[in-house]
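# Following is a predicted model, sequence given first.
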Amino acid sequence: MSHSFKALVIAENAEKQYVRNIVQKDISDLPVGDVLIKVHYSALNYKDALSSVGNKGVSKNYPHTPGIDAAGVVEASDSSDFQVGDQVIVTSYDLGMNTAGGLAEYIRVPANWIVKLPAGLTLKEAMINGTAGFTAGMCINALLNHGLNPEKGKVLVTGSTGGVGTLAIAMLAKLGFEVVAVTGKPEAVDFLKKIGASEIVGREALDDQSGRPLLKSVYAGVVDTVGGNILATALKSLTYGASAAICGLVASAELHTTVLPFILRGNTLFGIDSAECPMSLRQNIWQKLATDWKPNDLALLAHEISLEEVPEKLDLMLKGKALGKTIVKL
């Protein structure tokens, strides 16, 4: 099959700078895979921003098309699991990392990376969730399976204006939880309350410098996307038998704490990895995102842009100025 399509391509120039251009590519340029998908929507993630500036921890080879999320329609398939016309979601695995990603009108991927779009979600809504919503869902799933319920108390969400944070707040609010959002952006307060946060605390309130191993018990659960001392402070502030799910390191990959929250308060720490999540769990989480956990006003959590607007938005993400989710209409 020969067919041209638009794609965002990151390339290294003679000055060793990484430049972004919208170019025409051909289907034959795509990697080998079982299923060809016409992408209707993608979503922007911090990994895409890192890939766009040549971060070799994300993408090793350039020229490259980032985009770790894609939702669209099967156009050709060598797999009996997927038929032409199926609506599908692809997130995680190697998409957009070292495999040409969703910031293009077509992708070609292995069949075992693909989830059929569950009833209750449109392709657009699937990308309002994307990897961020799926990760938030994995965090919430871990906390709920550990016994968290609204009667046990407040749930803290750090990095609350990012994709994972905003979707976690909205889902937890839908499930009846009292959600406390942590932010360093005063201008985001109204937005966070609108999507379901019942309380907003400044970042400095979760940056304990006292050196004490334990603080007052406040939170029955934590969804953490930032790591570092904010996570350490949150762990010291858990109630007895509470748990925290961690999925990010925006502030720091280091964690300086003690064992006391775990051995004196019986707390549990869950590490969340959405990239290599088993398919059975992946399908289960997507089903919940389409039904019980789906916020009533999902569209409030994202704004839509064109492929041509992506480079400017990636710069905002790198500067920490993005708010909520950005989806890309292909």
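Everything's here; your move.
# going forward, measure contacts and count neighbours with C-alpha atoms only.
Will do.
# Might one say that residue 238 is in contact with residue 220?
Yes. With contact defined as CA atoms under 8 Å, residue 238 counts as touching residue 220 (6.0 Å).
# show me the contacts for residue 329.
With contacts defined as CA atoms under 8 Å, 6 or more residues apart in numbering, residue 329 is in contact with 40-42, 304-307.
# any idea how far it lies from residue 102?
To residue 102, residue 329 is 11 Å away according to CA to CA, to the nearest Å.
# residues shared between the contacts of those two?
41-42.
# ok, back up a step: out of residue 238 and residue 220, which sits in the more crowded spot?
The residue with more neighbours, out of residue 238 and residue 220, is residue 238; 29 against 24, by other CA atoms under 10 Å.
# how near is that one to residue 271?
17 Å.
# cool, and residue 13?
38 Å.
# Who has more neighbours out of the two?
residue 271 (13 against 10).
# What segments of the stretch 51-200 of the chain are helices?
Secondary structure of the stretch 51-200 of the chain (DSSP state H, counting those that start in this stretch): helices at 123-145, 163-174, 189-194.
# here comes the other one, which I'd like you to weigh against the first:
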Amino acid sequence: MGTSTTTGRAVQFVGSFGGPEALELRRVPVPDVGAGQVRVRVTAAGLNPMDWFMTSDAATAARFELSLPCGFGNDYAGVVDAVGAGLDGLYEVGDRVFGGAFSRSVADYVVVDAPGHIGRGGDAHRTPDGLDDRTAATLAIAGCTAAAAIAVVDPGPSDTVLVGGAGGGVGVFAVQLARLAGARVIGTGSAASADALRALGAEPVVYGEGLVDRVRGLAPARITAAMDLHGTGTIAAARELGVPDARMTTIAAVVDGVTPANGAAAAPDAIDEIARLVAAGRLRVPIAATFPVDEVRAAVALQAGRHVHGKVVVDLT
């Protein structure tokens, strides 16, 4: 299924929402570009937990205002294919861009607002020289969410930060951003993830029963801040360790008294700064696996297992 000037491939839910088995690779018309928009020929799409969570069943999809037929995926990177009215001089055909395309990024073509917002209209950011498309395709959701979490906690050189779910998609960015801010980072994960966490700059600690005692053993002085990037277990441990609610945040749960972090609320230039850091080699993005688009079900199954160390990317070239 190659692309043409009138149709392209898109991964969609057609008959029903559900797990990877419900995804279909279809040929669809190339979307038209409107005023203030760019059309992008996608080369790579990065996967995130929210991709499969919000399309896991009809009720959840409805909460996100999604209906059938529905696309899949949020992060993309590629090349501008067409430029809508009103963007003269801002974008040109051939520009390399990356960003978010709400529940439609795993497709040959996406249309997004320019520069836009990571939400439903999507957005486009120029891909810096030195940043390849596969890596750029992993940045939007996880990078913005990590930046928002960092903004809540505001770590610095005097801090020791406990990061729950440090090896996950958001954790990869949050750990390194906290380290770049000068903080010491202790990251929770499985025993198998210890080397991966050390490579990011975190001191690994196994999650689960006994976490508080293990953290005290690593940092007998004090934990000063915490980011729970998985659920609520790290928040409970951090409270027991004396961390004030004002220095904690969550991304996947709501805890009374704790400010949640939402990628949509990240500073407008946050994702561009992350891209520059990656391009400069100051922030690394481990890519655990890449799949061709016709193996998207396997890619989603791997990512949804939540045990992969790094990002999963779907190639569309």
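Here it is on my side, so go on. These figures come from a predicted structure and were not determined experimentally.
# Deepest in the core, which of the helices of the stretch 51-200 of the first structure is it.
Mean neighbours per residue, mean count of other CA atoms under 10 Å, is largest over those for helix 163-174, with a mean of 27.
# Measure how buried residue 251 of the second structure is and give me the count.
Counted with other CA under 10 Å, residues neighbouring residue 251 of the second structure total 21.
# Can you find the partner of it in the first structure?
Matched to the first structure by TM-score structural alignment, residue 251 of the second structure sits across from residue 247.
# Verify the stated contact: that match with residue 253.
No. Assessed by CA under 8 Å, residue 247 of the first structure is found out of contact with residue 253, at 10.6 Å.
# Stretch 94-109 of the second structure: which residues count as buried?
Buried residues in stretch 94-109 of the second structure, counting neighbours by 16 or more other CA atoms under 10 Å, are found at 96-109.
# distance of the residue nearest the centre of the second structure from residue 314 of the second structure?
Centroid-nearest residue in the second structure, with CA atoms, centre = their mean: residue 142, separated by 2.4 Å. From residue 142 of the second structure across to residue 314 of the second structure, the span is 16 Å (CA to CA).
# Residue 172 of the second structure too?
From residue 172 of the second structure to residue 314 of the second structure the distance is 19 Å (CA to CA).
# burial of the equivalent of residue 325 of the first structure over in the second structure, as a residue count?
Taking TM-score structural alignment, the alignment pairs residue 325 of the first structure with residue 311 from the second structure. A count of neighbours around residue 311 of the second structure, defined by other CA under 10 Å, yields 25.
# Aligned to residue 144 of the second structure, what sits in the first structure?
Per TM-score structural alignment, the equivalent position to residue 144 of the second structure in the first structure is residue 134.
# you'd agree that match is up against residue 288?
No. The criterion here is CA under 8 Å, and residue 134 of the first structure misses it with residue 288 at 9.8 Å.
# related to what we said a few turns ago, kindly reformat the contacts of residue 329 of the first structure as JSON lines containing neighbour count.
Output for the contacts of residue 329 of the first structure, formatted as JSON lines (neighbours: other CA atoms under 10 Å):
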{"residue": "40", "neighbour count": "20"}
{"residue": "41", "neighbour count": "29"}
{"residue": "42", "neighbour count": "35"}
{"residue": "304", "neighbour count": "17"}
{"residue": "305", "neighbour count": "17"}
{"residue": "306", "neighbour count": "13"}
{"residue": "307", "neighbour count": "20"}
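# Identify those among these that sit within strands.
Among the contacts of residue 329 of the first structure, the members found in strands (DSSP state E) are 40-42, 304-306.
# ok, residue 189 of the second structure to residue 211 of the second structure distance?
Per CA to CA, residue 189 of the second structure is found 11 Å from residue 211 of the second structure.
# Between those two, which has more neighbouring residues?
The residue with more neighbours, out of residue 189 of the second structure and residue 211, is residue 189; 22 against 17, by other CA under 10 Å.
# mind listing what the more buried one touches?
Contact analysis of residue 189 of the second structure by CA under 8 Å, 6+ apart lists 164-167, 197, 204-207.
# and if you look at residue 280 of the second structure?
For residue 280 of the second structure, the contacting residues are residue 130, by CA under 8 Å, 6+ apart.
# Residue in the second structure paired with residue 158 of the first structure?
By TM-score structural alignment, residue 158 of the first structure lines up with residue 164.
# How many neighbouring residues does the closest residue to that match other than its chain neighbours have?
Of all residues not flanking residue 164 of the second structure in the chain, residue 228 sits nearest, at 4.6 Å (CA to CA, 6 or more residues apart in numbering). Neighbour count for residue 228 of the second structure, taken as other CA under 10 Å: 28.
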